[in-house]
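Q: sequence first, predicted model second:
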Amino acid sequence: MDLRQFLGIIRARWKFVVVTIGVGALLTTGLLLKTSPSYASTTTLFISTPATGAADTYSGTLTAGQRAQSYANLATDSEVLQRVADRLDIKMSTGELRGKISTSVVTGTLLLKIDTKASSPELAQQIASVEADEIIRLVKNLETPSDTEIPAPIIARVAGKASLNKNAVAPNIYLYLGVGLMLSFLIGIAGAVLRDLLDTTVKTGDDVETMTGNALMATLPYDAQVKKQPLSIEEGNGSLGEAFRVLRTNLQFANLDATRQMIVVTSAVPDEGKTFVATNLAISIAKSGRSVLLLDADMRNPNVADILGLENSVGAISVLLGRATLEQATQEHVSGVSFLGTGPRPPNPSEVLDTQAMRDLMSTLRASYDVVIVDAPPMLPVADTAILMTEVDGALLLARFGSTTREQLRQAVNRIETVGGRLFGTVLNRTPRKALGRYGYGYGYGYGYGYGEVPTAPKSVESDRKASSGGVMSGAGRRVRR
């Protein structure tokens, strides 16, 4: 991973990093609020020996220095600490008291330093004072010879009284916050990189090429406005219209020798955007002057009619059952696209699609239009699209950015290849606009599959639908006259 990739990950997952820092700040603040303040006090003892001459002074200093370290260690002895607790009359075990007292010998001196901590400045001072008294008593008891009037060779005296510090020494608010924020930032960065490394969803053209063996045909960026306006009817509609014009052009190059094309639009799993793409691709091709039929072959969950604002009560099933002619069942949309819905839902869609009558119908459609766009079910959940692959020229496979996994995409391609189908290319759908610069993508957009919320037709199309009447279906739109 180079610096550019690293910065791209951070840009793409900056919200995760910010949330991590925020959580870390809250946790640090909570820890600070729960941590009781601690106050400190310090006192110093001078360890010495009586001396009468230079030689005695030198040897006495050496002896006192050695003894000072010993008494520093004995200062936290359980008996000494118990006497301190008894004198102060505090409910604290010797173990707890030991944690609040530390002793050390100042290097190169005969000074024994006593540092104490407590929940209040007064208690810290009292502990330091009593501890100093008990060490002096300990030195006197241990150094005074028994049954003799010889003075003690080592004596201890208070060199500095216990201090009273009103300012808490812990917790250090600035240190805690600084460390907490720094750790949160590092965790956020590490988490963002780890999530990106462990992410198995399709996000780049390299992912598509690796899983499908084909180059990415188009990239469609996410646009929340599509829920209100699902059709790219207007010619000058910015990147959305340009995306479908690019896709239309690329599909022409995918099958140069064909004078007529029948293309199935599908996806690996539901909610990848194939219905939206199939509908707008058909409109884009129709704008180029070619005759286009949009066939809704998703008999389990038809949604094309809802997007176009047309009827789905009569369609391909009606023609197969002999209840309507192909001309009667076909509707013309205001965009110039002819539409053939599914009609009544059959209980066995796969069996219906795998009939000679269905194959004859598709042959008739191929001969009647320059381009037939087939909106088919997703590849992996059902076998419907695999059956259709034998009757079409090729497939356009939809993958949703950050949702479709590489394994799902690979399995969908394998399904197509298993039945001898041809993959024209793959479209990466719902790509966040901030990811376009990161991965170097171009135009586009996408909409969800339709097993959930179905977008409504624009008001102009709805008005056109209500104004039309006649034929087999009431309000089904204008009939195609060929």
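A: Everything's here; your move. Here the structure is a predicted model, which is why all the values come from computation and not from measurement.
Q: going forward, measure contacts and count neighbours with C-alpha atoms only.
A: OK.
Q: now do the helices in the stretch 351-482 of the chain.
A: All helices of the stretch 351-482 of the chain, identified by DSSP state H, counting those that start in this stretch, fall at 356-368, 384-388, 406-418, 433-439, 459-467.
Q: so who does residue 350 touch?
A: For residue 350, the contacting residues are 383, 384, 387, by CA atoms under 8 Å, 6 or more residues apart in numbering.
Q: buried subset of those?
A: Among the contacts of residue 350, the ones that count as buried by 16 or more other CA atoms under 10 Å are 383, 384, 387.
Q: circling back to that earlier point, for the contacts of residue 350, give me TSV that also has distance to residue 367.
A: TSV is the format used below for the contacts of residue 350 (distance: CA to CA, whole Å):
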residue	distance to residue 367
383	26
384	23
387	20
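Q: another structure for you, compare them:
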Amino acid sequence: MSELMGYLKAVLNGWWKVLICAVLGAALAMGATAAATPQYESKVGFFVVAPSSQNQSALEADALVRGRIDAYTALMTSRQFMTQLVSASDEPLQEEQLVQAISASGNADQHSLTVTVRASDPHQALALARSVATSFGKLVNDLEADSDKPQTVLNVVSEPQLGQDPVSPRPLLNLLLGILAGLVVGAAIVILKRQADETVRSAQQLELEPALPLLATIPLDGAVRRPQSGSDPGTSLVLTESARRLRTSLHFGPGYSNHSVLAVTSPRRGDGKTTTALYLALALAEAGERVLLVEADLRNPTLAHRLGIPAEPGLAETLSQAAPVDAVHRNFRPRLDVLPAGTQIGNSAPLLGSPAMARLLEQARADYDVVVLDTTSLLPFADAAVAAALSDRAIMVTRYGRTPLGDIAIGLNALKAVQATVVGTTLNAVPLSRVELRAYAAGQRSELVAPGAGPQGGEASAKHVLKEDADPVGRRS
């Protein structure tokens, strides 16, 4: 049942693909209808009668008529009748054309025979049907006259009529069939794509190990897909509430302790680890924790750009000790400091695994309640595993419909190889139903935003702060 509901949900989510296929099916049907040659019909009806006789009973007469109807039906499309029809017609006809144009059906119970003539011209169909009525009656009478068996009489009971409307093609029927075929093909494409999809799409798929729980599901919020430079973080109630649930899971989960380092990583780039790390840091600070958010992704740093703070100097300059600077942006939010990545570095694993990084994290543990590391992705680089090995705990962020299950397993093995403590996973960008969206919208209207929150809450939160001492993180006051 759950599998069926999964397929139904996939079709509903892929409604636009099904709609496109339906439109294409309708277009093909209308194109085929326009290209088809109209066909007109004219019908003639015969009634077969067995004359009463003292030598045969009613049952015998009925059996005789039934046999004659079967014989007449076969005779109607025989070469013998077609040859006679061509000879009797004033128009140049060919037997092959007549075989395709004439069809016959008998009803033994009603002692009737119906002949249908089709042609591209209604007048031609009528003329041919009249010729059939005359020629077939003559042929039957000749055959009956030469027979020694009891004879039957063939009467015309329905004269041929001129067909005003074509019987083929049928535009409305073709349109409906085209739409139906398109819907079926579209649904089949969506279902087959889902069957071939190897990405994570449910919480059950993330239950790879009993000791590795799903800490939180993070719904999709389109407003933060492409955040602009300096955009106010924390304005998404959807992500804020999800981060609060993640904070609660971490607080009451195994291995929780104050003055700890938490690494946030993901199998691939684009899974949402930076957004998760940012909103988790905001949620921890909201709960009264003193938090340092460190951008440890030196290969593709984006956090400083998103927060609208200077990217340099940052972690790279601090670790390389190019200058005795304090790169921490203090009080970006109440109780939240931010250390950007600094200069982009291609091979950052040696720097992240250096003694300077270990000393920095040790100092940060003493100065903050929680240090959140926004690391690189686990694949294909070793940077994230190095950073996770220096951390106290690590969580893996996965993205709905994007992160392959195989990559999740490879990423977990990479963390195990460095003996990192992985406390759980998150499922990011989970689509919301309309009911859930309305619930979040109602909560958004009732949510109170503290005055001065965000980067606009003070010049110190968006200004690069320098200190003269050589302390790379800054003492807690």
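A: Alright, I've got the coordinates. Since the model is a prediction, treat every value here as computed from it, not as a measurement.
Q: now the TM-score, please.
A: After superposition, the two chains reach a TM-score of 0.79 (TM-score structural alignment, normalised by the length of the second structure), with 454 aligned residues with a CA RMSD of 4.1 Å.
Q: against residue 402 of the first structure, how distant is the nearest residue to residue 316 of the first structure once chain neighbours are set aside?
A: Excluding the flanking residues, the one nearest residue 316 of the first structure by CA to CA, 6 or more residues apart in numbering is residue 342, at 5.0 Å. Residue 342 of the first structure is 31 Å from residue 402 of the first structure, where distance means CA to CA, to the nearest Å.
Q: how about residue 65 of the first structure?
A: 71 Å.
Q: so which of those two has more stuff around it?
A: Between residue 65 of the first structure and residue 402, residue 65 has the larger neighbour count (other CA atoms under 10 Å), namely 21 against 17.
Q: just to check, the more buried one is in contact with residue 110?
A: Yes. If you go by CA atoms under 8 Å, residue 65 of the first structure and residue 110 touch, sitting 5.6 Å apart.
Q: overlap in contacts, these two.
A: By CA under 8 Å, 6+ apart, residue 65 of the first structure and residue 110 have these common neighbours: residue 47.
Q: of all the buried ones among the contacts of residue 350 of the first structure, which comes closest to residue 183 of the first structure?
A: In terms of CA to CA, no member of those lies closer to residue 183 of the first structure than residue 383, at 50.8 Å.
Q: contacting residues around the closest one?
A: Residues near residue 383 of the first structure by CA under 8 Å, 6+ apart: residue 350.
Q: check the one 5 residues further on too.
A: With contacts defined as CA under 8 Å, 6+ apart, the neighbours of residue 388 of the first structure are 264, 353, 354.
Q: repeat the analysis, applying 10 Å as the threshold.
A: With contact set as CA atoms under 10 Å, 6 or more residues apart in numbering, residue 388 of the first structure has these partners: 264, 297, 350, 353-354, 358-359, 362, 374, 376, 394-395, 419, 421.
Q: for residue 165 of the first structure, pull up the helix or strand it's in.
A: Secondary structure assignment for residue 165 of the first structure, by DSSP states H and E: no helix or strand.
Q: count the neighbours of residue 41 of the second structure for me.
A: If you count neighbours by other CA under 10 Å, residue 41 of the second structure ends up with 27.
Q: my bad, residue 125 of the second structure
A: By other CA under 10 Å, neighbour count at residue 125 of the second structure equals 26.
Q: show me what contacts the spatially closest residue to it that is not a sequence neighbour?
A: Excluding the flanking residues, the one nearest residue 125 of the second structure by CA to CA, 6+ apart is residue 119, at 5.1 Å. Contact analysis of residue 119 of the second structure by CA under 10 Å, 6+ apart lists 37-42, 97-98, 100-102, 125-126, 128, 166.
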